[in-house]
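> Mind looking at a prediction? Sequence and model below.
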Amino acid sequence: MDRITNIRVEEKKYHDQCYDTYDLFEPGSWLHKPVTTVINLINQYKDQEYISILDLGAGVGRNSIPIAESIKPRNGKVVCVDLLESAIAKLMSYSQQFGVEELDPMFEVNLSTERMIELLKRQFAGWEIEQLIVKSLAFEINRNGQPVKLTSDCITFVAKKS
């Protein structure tokens, strides 16, 4: 097995174990609350009707479910994308549990940060880009009894149709 495939296999094991051990919004894991930046951003659009949100790396819905709850009365929709089928399955279950069926789950395509930003800018050409933030994330986890550092870039991209 090549290095990248092995990393993906181990990442899946870690997330599956986390999703099986912790419930969404249950204290004790990183699933216990949504990301503050995301909630602050959605509050900026509280008066918008027919808002559409794209959540890449949605996981089981720790951000997308509170967003969907917020935009539900305003005819909004959240499109959720994730690499793991197990995350999408849990997301669909949690969306029913929390009464937010405005979620449209899909699977993720793995892209570099630069390529993703390029695609977003091209897709939303002519729109007003209100925020573009790239934040490097690092997580220390235990994998098979060994400490492992997971790193990724988190892209916050907010565009408003002019």
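Here it is on my side, so go on. Residues are numbered from 1 along each chain as shown.
> all contacts plus neighbour counts: C-alpha atoms, from now on.
Noted.
> Now do the residue lying closest to residue 26 once chain neighbours are set aside against residue 94, distance only.
Excluding the flanking residues, the one nearest residue 26 by CA to CA, 6 or more residues apart in numbering is residue 32, at 4.8 Å. To residue 94, residue 32 is 13 Å away according to CA to CA, to the nearest Å.
> Leaving out the residues flanking it, which one is nearest to residue 154?
Nearest to residue 154 is residue 135, by CA to CA, 6+ apart, at 5.1 Å.
> Could you look up the SS state of that neighbour?
With DSSP: H, G, I helix; E, B strand; the rest coil as the basis, residue 135 sits in strand.
> I figured it hits residue 157, correct?
No - using CA atoms under 8 Å, residue 135 makes no contact with residue 157, being 11.3 Å away.
> Pick out whichever of the two has more residues nearby.
residue 157 (15 against 11; other CA atoms under 10 Å).
> Helices along this protein, start to end?
Remark: helices assigned in the chain by DSSP state H are 3-21, 36-44, 64-71, 85-97, 113-123.
> which one of those is the most hemmed in?
Among these, helix 64-71 has the highest mean neighbour count (mean count of other CA atoms under 10 Å), at a mean of 23.
> now the residue nearest the centre of the chain: how far from residue 48?
Per CA atoms, centre = their mean, the C-alpha nearest to the average position across the chain is that of residue 58, at 2.6 Å. Going from residue 58 to residue 48 by CA to CA gives 22 Å.
> do the same with residue 3
As judged by CA to CA, residue 3 and residue 48 stand 45 Å apart.
> For the residue lying closest to residue 92 once chain neighbours are set aside, give me its contacts.
With sequence-adjacent residues excluded and distances taken as CA to CA, 6+ apart, residue 92 is closest to residue 105, at 7.4 Å. Residue 105 is in contact with 79-82, 88, 91-92, counting by CA atoms under 8 Å, 6 or more residues apart in numbering.
> shared neighbours of residue 32 and residue 94, anything?
Common neighbours of residue 32 and residue 94, using CA under 8 Å, 6+ apart, are residue 24.
> next up, a second structure to put side by side with the first:
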Amino acid sequence: MSQANFEEARQAEEAYHSKLYQENDILEPGTWMSRPIPLVMELLDRILLHRSDVRIMDLGSGAGRNTIPLAQKLQGNESRIIGVDLLEEAVQKLQENAEKYGVQRFVESRQGDAEHTDFQENHYDYIVACGCLEHVSSEKALREVIQRMQKGTRLGGIHCIAMNTNIEEVEQETGKAVEPLIELNLQSQQAFDVLNQAYEGWNVLKEHSVLQSIEEEKYDTPTEFRSQSITFVAQRLK
């Protein structure tokens, strides 16, 4: 993707999510933010069996769809969850939601780009990256982000990655294809190949893919976002 197209895709995503956060609340019916991802919650339960104090990074946290429910499960005095998002609106909403749901002592909200986020070395027990890694600039950037995530993970720590692949956009009324404005549109197998290579030596706990569609208002006319959503979970063994 050229730099001009990357910037256009980034601006379209920012506008779409800004409008979404302004008009809708997390954990309320009406949007895909109405509940956390079940697997994200299940993996935290697995970690909590062995640790009382847990350090979590939610990369691309948005307004806290996953961050807040995760924080509600934390109890240890040293437990923390850091939510990182590119959008200022998301950062502010996450802070507000942490207070609304009474979990502000566990939650830290940071503004930042997933592609350039720093991870404190050997620090995190759980890193969630759902719906954000397809917004990096290239396959090379994806590999580099994963390397930094891995360096920031403690022994036994888990990564939960969900990415949209094979992305298409069609007009809702006509079914006409629209050129999707997405920064990194990998084919599913290509994405799985990258992930399996990057996580060689880790224990791969889950690989899964499913078709999904979401109605969006990101373009001049309402569209249907179609993708193969892939999930990849791995645990650090050494």
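Cool, got the structure. This one's a predicted model, so the numbers in the text were calculated from it and none came from an experiment.
> hmm, back to that, now for the residue nearest to the centre of the first structure: what does it line up with in the second structure?
Counting by TM-score structural alignment, residue 58 of the first structure corresponds to residue 61 in the second structure.
> Now do the same contact list for its match.
For residue 61 of the second structure, the contacting residues are 67, 83-85, 90, by CA under 8 Å, 6+ apart.
> what lines up against residue 99 of the first structure once you look at the second structure?
Per TM-score structural alignment, residue 99 of the first structure is aligned with residue 102.
> To clarify, my last question referred to residue 70 of the first structure.
Residue 70 of the first structure maps onto residue 73 in the second structure, by TM-score structural alignment.
> do the same with residue 119 of the first structure
In the second structure, residue 119 of the first structure lands on residue 148 (TM-score structural alignment).
> Can you tell me how far the match of residue 70 of the first structure is from residue 101 of the second structure?
According to CA to CA, residue 73 of the second structure and residue 101 of the second structure sit 12 Å apart.
> sorry, back to before: quick one: the match of residue 58 of the first structure from residue 147 of the second structure, how far?
Counting by CA to CA, the gap from residue 61 of the second structure to residue 147 of the second structure is 20 Å.
> Residue 111 of the second structure now?
The gap separating residue 111 of the second structure from residue 147 of the second structure is 21 Å, by CA to CA.
> can you check residue 115 of the second structure too?
11 Å.
> just to revisit the earlier point, quick one: contacts for the residue nearest to residue 26 of the first structure?
Per CA under 8 Å, 6+ apart, neighbours of residue 32 of the first structure: 24-26, 62.
> Quick check: the farthest pair among those residues?
26 and 62 (10.5 Å; CA to CA).
> who's more crowded, the two?
residue 62 (19 against 11).
> and the nearest residue to the more buried one once chain neighbours are set aside, what is it in contact with?
Spatial nearest neighbour of residue 62 of the first structure, excluding adjacent residues (CA to CA, 6+ apart): residue 34 at 5.1 Å. Residue 34 of the first structure makes contacts with 62-63, 66, as judged by CA under 8 Å, 6+ apart.
> counterpart of residue 34 of the first structure in the second structure?
In the second structure, residue 34 of the first structure lands on residue 36 (TM-score structural alignment).
> What residues in the first structure pair up with the helix or strand encompassing residue 191 of the second structure?
Assignment of secondary structure by DSSP states H and E places residue 191 of the second structure within helix 188-198. Following TM-score structural alignment, helix 188-198 of the second structure has no partner segment in the first structure.
> next one: that helix to chain centre, how far?
What separates the centre of helix 188-198 of the second structure from the centre of its chain is 17 Å, taken as CA atoms, centre = their mean, to the nearest Å.
> who does that helix touch, helix- and strand-wise?
Helix 188-198 of the second structure sits against helix 139-151, strand 153-171, strand 223-235, with contacts defined as 3 or more CA pairs under 8 Å, 6 or more residues apart in numbering; DSSP states H and E.
> try 10 Å this time
Counting contacts by 3 or more CA pairs under 10 Å, 6 or more residues apart in numbering; DSSP states H and E, helix 188-198 of the second structure packs against helix 139-151, strand 153-171, strand 203-216, strand 223-235.
> so what does the first one touch, helix or strand wise?
Just to be clear, that refers to helix 139-151 of the second structure. strand 124-130, strand 153-171, helix 188-198.
> Check those for me and report the most buried one.
It is strand 124-130: most buried of these by mean count of other CA under 10 Å, with a mean of 24.
> and it with strand 153-171, angle?
10 degrees (axes from the mean of the first three to the mean of the last three CA atoms, to 10 degrees).
> residue range for strand 124-130 of the second structure in the first structure?
Under TM-score structural alignment, there's no match for strand 124-130 of the second structure.
> Might one say that residue 25 of the first structure is in contact with residue 33?
Yes - Residue 25 of the first structure is in contact with residue 33 according to CA atoms under 10 Å; the separation is 5.4 Å.
> Now the common contact residues for those two.
residue 62 (CA atoms under 10 Å, 6 or more residues apart in numbering).
> still on that earlier bit, ok, the match of residue 34 of the first structure to residue 150 of the second structure distance?
Taking CA to CA, one finds residue 36 of the second structure at 24 Å from residue 150 of the second structure.
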